[in-house]
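> Sequence plus predicted model, see below.
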Amino acid sequence: MSKRQDERAKELRERLNNELQRMSLDMCVKCTICETSCPVAPVTPLFSGPKFVGPQAERFRDGESVDHSVDYCSSCGTCSVVCPQGVHVAELNSLARAVMKAEQGVPVRDQLITQTVLMGKAMTPVAPIANAVLDNKLARIAMEKIVGVHRDAPMPTARTQSLHSWLKKRPARTKPATRGSVVYFHGCAGGYFEVDAAKKAIEVLEHIGYDVIVPEQGCCGLAEQSNGLFEKASASVRKLDEQLRSAGTDLPIVSTAGSCTGMLKHEAHEILGIHDPELLDVGTRIREISEFLMELYEADELPTDFRPINMRLPYHAPCQVKSQGMGTPAYDLLRLIPGLEVIDSNVTCCGIAGTYGLKKEKYEIAQAVGKPLFDMIKDTNEGLAACDTETCRWQIEKSSGVTTVHPIVLIHQAYGLGDGE
């Protein structure tokens, strides 16, 4: 281990010890609720469960190297959500993994797959070629052998136009804004890969009366944080914080990137340990778009002149959205559309967990975790499924064969906003 690695490992170990004192390991009473709720432990012997690799193991580490089994935690956050004692199990496990990566080094693969903005910028100008390569079996086998990304793992689809390119070429809006302004946070995927959903989100917000400000914005650092790259993740989220605040420090921030919203609300503070007032401010002002629209509905301020959509729709609430403690607003929102029968998956996790399910050594685990969800969607869909987060949609679509969209796509349709397309 290099001198720099040693210093970083000691720094992270000190942070972990501080967090352990703050959250108190003694709050864990070994009730095993987190163990029985964990989606990973039942499908692989490589992960003995959040309690065993987290609070229980930490009592015996005492400065010793972190056991590699903690790397098989998917960071879904379920253990922290269900803990009746309020122990932040997932957060502690993420810190322990960062210590391990600092001591042992971060694989090149894990560094490459976190560079989502770079991938988007590189793939957009050559989208047809990029998509052809990612669909090529021999290329994917080579990618698995050289980089370590599983040959069958879901990949994003490159688009020929980024969201900001569309915004620059878009005609000026003529309909007046009657509700003031909101800042729109699209995330990396919304900027380059899920551009259609991002466009529809903007059009829905404008339709109900908002002026939508879309500042230049980079990555939130979530993928870097989940792969143990804490320094890079901290730099990314701080830069994003500045970009979002540049659009106005007193405006609501609305996002279609559910996991990234959680990074700004929670992970940046609880895992990266950033307690800057500016970042805390952004975390209190940001809302996932379904959460934002349901708050309007509950205040009797959301237009509900929805057109019927007569179909049965399986919906999956991602674990990284549920861990934010806001319930399932998309499920409630979709049920406002006449004729739409929304079926909650009631499944904990799809298995992808950001970049977890892309890795060749974790791909089969991710598929086993997600199998109940894939089966449910195959059994209940009528050609479409819905889910709030990007990588989860890619995982569901690839593994079930069912087209999967962000809930805002259906709200856009119910408002009749796609009639002119």
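Happy to help now that I have it.
> Please make it C-alpha for all contacts and neighbour counts, starting now.
Fine.
> what's the neighbour count on residue 325?
Around residue 325 there are 10 other residues, counting by other Cα atoms under 10 Å.
> that's a strand at it, yeah?
No. Residue 325 is assigned coil when assessed by DSSP: H, G, I helix; E, B strand; the rest coil, not a strand.
> which one is it nearest to, not counting chain neighbours?
residue 81 (8.0 Å; Cα to Cα, 6 or more residues apart in numbering).
> swap in residue 367?
Leaving aside its chain neighbours, residue 367 sits nearest to residue 351 (6.2 Å; criterion: Cα to Cα, 6+ apart).
> buried ones in the helix or strand harbouring the residue nearest to residue 325?
In this assignment (DSSP states H and E), residue 81 forms part of helix 78-82. By neighbour count, and taking 16 or more other Cα atoms under 10 Å as the criterion, the buried residues in helix 78-82 are 78-82.
> got another, please set it beside the one above:
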Amino acid sequence: MSDKKMLEEEERAIYTGDHCLSCTSCMSNCPVMAATKEYRGPKLVAPAHGRMHFAEDDTELSLDFCSNCKTCDRACPSGVAVSTLNMLQRGEYYRHHPHTQRDDMLAHAEKTAKLVTSLPLGTTFANLGMTIGKAIGMFSSMGIAGEREMPKYASSTFAQEFKKINQPKSDKKVVFYPGCSINYNEPHIGVAFVKVMNKNGYEVLLDEKFNCCGSPLVVTGYLDEAHEHAENNTERILYWKQQGIPVVVCCTSCSLMLRKEYEELFGEAAMKEAGENVYDAFEFLEMLDAEGKFNTNFNAVNERFMYHVPCHLKTQGIGTPAVSIFRHLPGAKVELADAGCCGISGNYGFKKEKYEISMKIGEKLFTRIKAAAPDDVICDCPTCRMQIAHGTPKKPVHPIEVLAKAYK
């Protein structure tokens, strides 16, 4: 046992399996179960093993089907952390079984991105290599869905772009946590965030000691490595909390990991304390709005938006703050897609054997978007946007991009 202060037993996610009533709410709401008969269901994996506190060596054979979308957690009437128990069991399994090369690659996107961006013309050659690799079936042979487009690297990282921004100084500050996707693939989203915060009187800080939130590591069974990331990021968040400066995030999977999943997975009191200093970007703006401090000096937008709410935003229990903020945009109309999980669930839908499942889960959303034919689709999650772009003619954007463009 570590000398770190742990949460009390009744607060630990690992013990919530004892509260399972076997009511099947998790199973009736699970999008993976609806898409394939091979998955025996969340409660047969997590609570069954969690109730024994992982005392047994056997592993439920359908453990790999859980996408960690957390729909089961929200459906459970007894507060069982079903998906977290699944991830703990998956981590335990891979402590004794080898990973595939495919899983190693999907789990370590940050490590690969750091290498690529450190080399001269590294991003150019990496993007070219991915295009060629897809064309000749290399990814498919590795176990990655050949139908997928791998996310392209930006020519410069957000950290590099951030240094070029001339921000007005302010005594009001936030620390921006960009995550891997914004830093290496979509830095323009981070730039848009900085603009929005500047327009609201805040100076944005960047802490380059942060690393990947660990979500890709958790879902592929690298739990011990994810724990190292959690400890580092927790230390950084608490450092900024001591300065009275909140940490704000634009990716809903990152924000869920930082503010909630660390304490659920690892049970350390410091992680729960750190989570209290982490905010979703639109949650933070909604708080400013509630205090009458949100800048509403916008140009007319006059567009119809369809908003897909990411599963990992729903799990945070903060509603749909982007919709609330968009009400201030002149002429903007926002409609919720309300079509369930998109199906991709981070790197889940990139796995060759899970591709058809992910697309079947997303069918309802794809049909909804095509039928509604909005001007734009907005979504806070990078992989959800990839899935929507893959399954519909639309190319979704992050709502912070729309907000940044709308400011006068």
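Yep, that arrived. Quick caveat: nothing in here was measured; it's all calculated off a predicted structure.
> on that earlier part again, the second structure: which residue goes with the residue nearest to residue 367 of the first structure?
Alignment note (TM-score structural alignment): residue 351 of the first structure maps to residue 343 of the second structure.
> okay, now its match: neighbour count?
As a burial measure, residue 343 of the second structure scores 29 neighbours (other Cα under 10 Å).
> Distance-wise, check it relative to residue 155 of the second structure.
29 Å (Cα to Cα, to the nearest Å).
> Longest helix of the first structure, counting residues only.
helix 3-23 (DSSP state H).
> residues in the second structure aligned with the very next helix or strand once past that helix?
Scanning forward in sequence from helix 3-23 of the first structure by DSSP H and E, the next helix or strand is helix 33-37. The aligned range for helix 33-37 of the first structure in the second structure is 25-29, by TM-score structural alignment.
> Go through the matching stretch and flag the buried ones.
25-27, 29.
> OK, contacts around the residue of the second structure most remote from its centre?
In terms of distance from the mean C-alpha position of the second structure, residue 56 ranks first, at 31.2 Å (Cα atoms, centre = their mean). Counting by Cα atoms under 8 Å, 6 or more residues apart in numbering, residue 56 of the second structure touches residue 49.
> Aligned counterpart of it in the first structure, please.
In the first structure, residue 56 of the second structure lines up with residue 63, judged by TM-score structural alignment.
> Does residue 298 of the second structure touch residue 327 like I think?
No. In this structure, residue 298 of the second structure is not within contact of residue 327 by Cα atoms under 8 Å, at 11.3 Å.
> In terms of neighbours, single out the busier of these two.
residue 298 (15 against 12).
> SS state for the alignment partner in the first structure of the more buried one?
Mapped onto the first structure by TM-score structural alignment, residue 298 of the second structure lines up with residue 306. At residue 306 of the first structure the chain is in coil, as set by three-state DSSP.
> distance of residue 306 of the first structure from residue 414 of the first structure?
From residue 306 of the first structure across to residue 414 of the first structure, the span is 5 Å (Cα to Cα).
> Quick check: neighbours shared by these two?
Taking Cα under 8 Å, 6+ apart as the contact rule, the neighbours common to residue 306 of the first structure and residue 414 are residue 337.
> Please enumerate the helices of the stretch 201-350 of the first structure.
Counting by DSSP state H, counting those that start in this stretch, the stretch 201-350 of the first structure has helices at residues 222-226, 230-245, 258-262, 268-270, 277-285, 289-298, 319-322, 329-334.
> Which of those helices sits closest to residue 59 of the first structure?
In this view, the helices of the stretch 201-350 of the first structure are compared for proximity to residue 59 of the first structure by Cα to Cα, and helix 268-270 is the closest at 20.2 Å.
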